[in-house]
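> Here is a sequence together with a model predicted from it:
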Amino acid sequence: MSFNLLALNPIAFNLGGLQVHWYGIIIALGALVGVIMAMREAKRRHLDPDNILDLVLYGVPIALVGARLYYVIFELPFYLANPSEIIKIWHGGIAIYGGLIAAFIVLLVLCKKRNISPWLMLDIAAPSVLLGQIVGRWGNFMNQEAFGAKTTLDFLQSLHLPHFIIEQMYINGAYRQPTFLYESVGNLIGLVLILVLRNRKHLFKRGEVFLAYLIWYPAVRFFVEGMRTDSLYILPGVRVSQVLSLVLFIVAIGLFIYRRKQQKQPWYNEL
């Protein structure tokens, strides 16, 4: 990966001999804000906020391992040839879906042990996860990764983007589609809609805030993934994230319809 002279420095500062990357700072910031938001919502739903802290305590390390493992599996030939690169997450290679799967398993185990409704916990956590994804894409921006195909300066200027974004999108001798931005903005729209609608009485039943997330995010990711140049492939021409996005989208809609028709669920805002 090469950087042009006007690109932002991915290194925030040096702490002794340790380089602290903007990528890690931005991810940590997104996680912190998300945790605070989830704890406030847990308290409003009469759930002990300490459950959120415990979920983070156990879930974040396991989610990081899951996110890295997911990426490594689909790039296995490279990592078998370069095993020392497996732990170097600061070089990129964190797959969101891998982290989500791992965190979901931790959440189910925690809810089982503490007799908490998994649907309630998922409803509380989903907007915070989406917020983390919105912020986290700016870590990709600082690393000049998760970008799209070559484009022109005129096109980027036609989007009325700030100059620093346009210059950061000059990668390997060409301007690139800012797919990180498309996904971040698409998810921001979804987050605003979910936060506004979840507080309307008799709109969402328990579990449907999470299902709304599981419909919105995969839809955004499916289309943005098709524009990226760094996708993981399950088969030639078949992108892993697009397949998984489509599966999650269909499953979420199916669950939404099934639960509405077959099961009596409390409304989200019922205590």
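Structure's in. What do you need?

> Please count neighbours and contacts with C-alpha atoms only from this point.
Noted.

> Give me the distance between stretch 130-140 and the centre of its chain.
Centroid separation between stretch 130-140 and its chain, computed with Cα atoms, centre = their mean, to the nearest Å, is 6 Å.

> ok, second structure coming up, stack it against the first:
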Amino acid sequence: MELNLGALDPVAIQLGGISIRWYGVIIATAVVVALLIAMQEAKKRNVDRELLVDLLIWAIPIAIISARIYYVLFEWSYYKDHLNEIIKIWHGGIAIHGALLGSVLTAIIFARIKKVSFWQLADIVAPSLIIAQAIGRWGNFMNQEAHGGPTTRAFLESLHLPDFIVNQMYIDGVYYQPTFLYESLWNVLGFIVLLVLRRTRILRGELFLSYVIWYSIGRYFIEGMRTDSLMLTDTLRMAQMISIVLIVIAGGLIAYFRVKGNRPYYLEDKYGISRKK
């Protein structure tokens, strides 16, 4: 007999007819944590922290819009007959790769306007991005989405997961793989790796590119376990293809920067804080 104590309520606060969902609370928390970490990184690198606030003002709404556009484009077979659903983002349907694309393009334009180095900004926010993604996946947990294929309670318990996670993975009478958790833990580990890497002698831009590679490797394998993937073809998952492309591009740029050899290094000072040469 399966034991299930019930799913967690996705609504955090109910104010009359207004529902504040845990998904929104968790995403907002991820943004705040990311900003605080990025501002600390900027201070260590002698970069004006107000730049990050200005960038965030533009990047967040553009990231949300681009994440939604990305999702809608790959689900156009549905949305072309339900145009009124396109703006209903609260019904679900955003893609992290779309958000990243929008954010990067925004940062490139922002850096040109402000006459600052895009790569330096990207290095500053790289640890923030991956920890924000780690936190944000718990929003998927509360919504019981972004999970993997069917499994058993015995398997989930064998992972020594707390009951609240096991119970939340019980959806419509079936237990599912907690792929949200796998990705969240992978991103937390990536955050630690980036913090260690920033203390080494690396070229400007390599921290951000290392983030891209780390995240893409994890996303490729975890995506293969999910049941809600955007499909490029009947057998090819879009996120896996994007992950491969990003790994190749990021790895290629690192190799190019190293061969070209005219980019500044970040060096450790006596406090272990990376400064540009």
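Looks like it came in fine. This one's a predicted model, so the numbers in the text were calculated from it and none came from an experiment.

> The host helix or strand of Ala67 of the second structure vs the first structure, average offset?
Assigned by DSSP states H and E, Ala67 of the second structure falls within helix 49-74. Once fitted to the first structure, helix 49-74 of the second structure is off its aligned match by 0.5 Å on average (mean Cα distance after the TM-score superposition for the first structure).

> Next secondary structure after that helix?
Assigned by DSSP H and E, the successor of helix 49-74 of the second structure is helix 76-79.

> neighbouring contacts of that following helix?
Val72, Glu85, Ile86 (Cα atoms under 8 Å, 6 or more residues apart in numbering).

> which of the residues you listed tops the neighbour count?
Val72 (21 neighbours; other Cα atoms under 10 Å).

> close enough to count as contact, that one and Ile86?
Yes - counting by Cα atoms under 8 Å, Val72 of the second structure does reach Ile86; the two are 6.9 Å apart.

> would you list every one of the helices in the second structure?
Ranges of helices in the second structure, per DSSP state H, are 22-44, 49-74, 76-79, 96-114, 118-143, 153-158, 163-168, 179-197, 206-223, 238-260.

> picking up where we left off before, out of the contacts of helix 76-79 of the second structure, which one sits closest to Met238 of the second structure?
Val72 (13.2 Å; Cα to Cα).

> Could you pull up the residues touching that closest one?
Tyr79, Ile86, Gly93.

> what do you get if the cut-off is 7 Å, keeping everything else the same?
Tyr79, Ile86 (Cα atoms under 7 Å, 6 or more residues apart in numbering).

> returning to that earlier point: looking at the helices of the second structure, which is closest to Leu5 of the second structure?
helix 163-168 (6.2 Å).

> buried stuff in that closest one?
Within helix 163-168 of the second structure, the residues that count as buried by 16 or more other Cα atoms under 10 Å are Ile165, Val166, Asn167, Gln168.

> can you list those in JSON lines and add distance to Val11 of the second structure?
Formatted as JSON lines, those follow (distance: Cα to Cα, whole Å):
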{"residue": "Ile165", "distance to Val11 of the second structure": "17"}
{"residue": "Val166", "distance to Val11 of the second structure": "19"}
{"residue": "Asn167", "distance to Val11 of the second structure": "17"}
{"residue": "Gln168", "distance to Val11 of the second structure": "14"}
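
> what's the closest of the residues you listed to Leu159 of the second structure?
Out of the buried residues of helix 163-168 of the second structure, the member with the shortest distance to Leu159 of the second structure (by Cα to Cα) is Val166, at 9.8 Å.

> measure the closest one to His160 of the second structure for me?
Going from Val166 of the second structure to His160 of the second structure by Cα to Cα, to the nearest Å gives 10 Å.

> so what corresponds to Ile11 of the first structure in the second structure?
For Ile11 of the first structure, the aligned position in the second structure is Val11, judged by TM-score structural alignment.

> Now for its match: which residues touch it?
Going by Cα under 7 Å, 6+ apart, the list of residues near Val11 of the second structure reads Ser19, Ile20, Arg21, Trp22.
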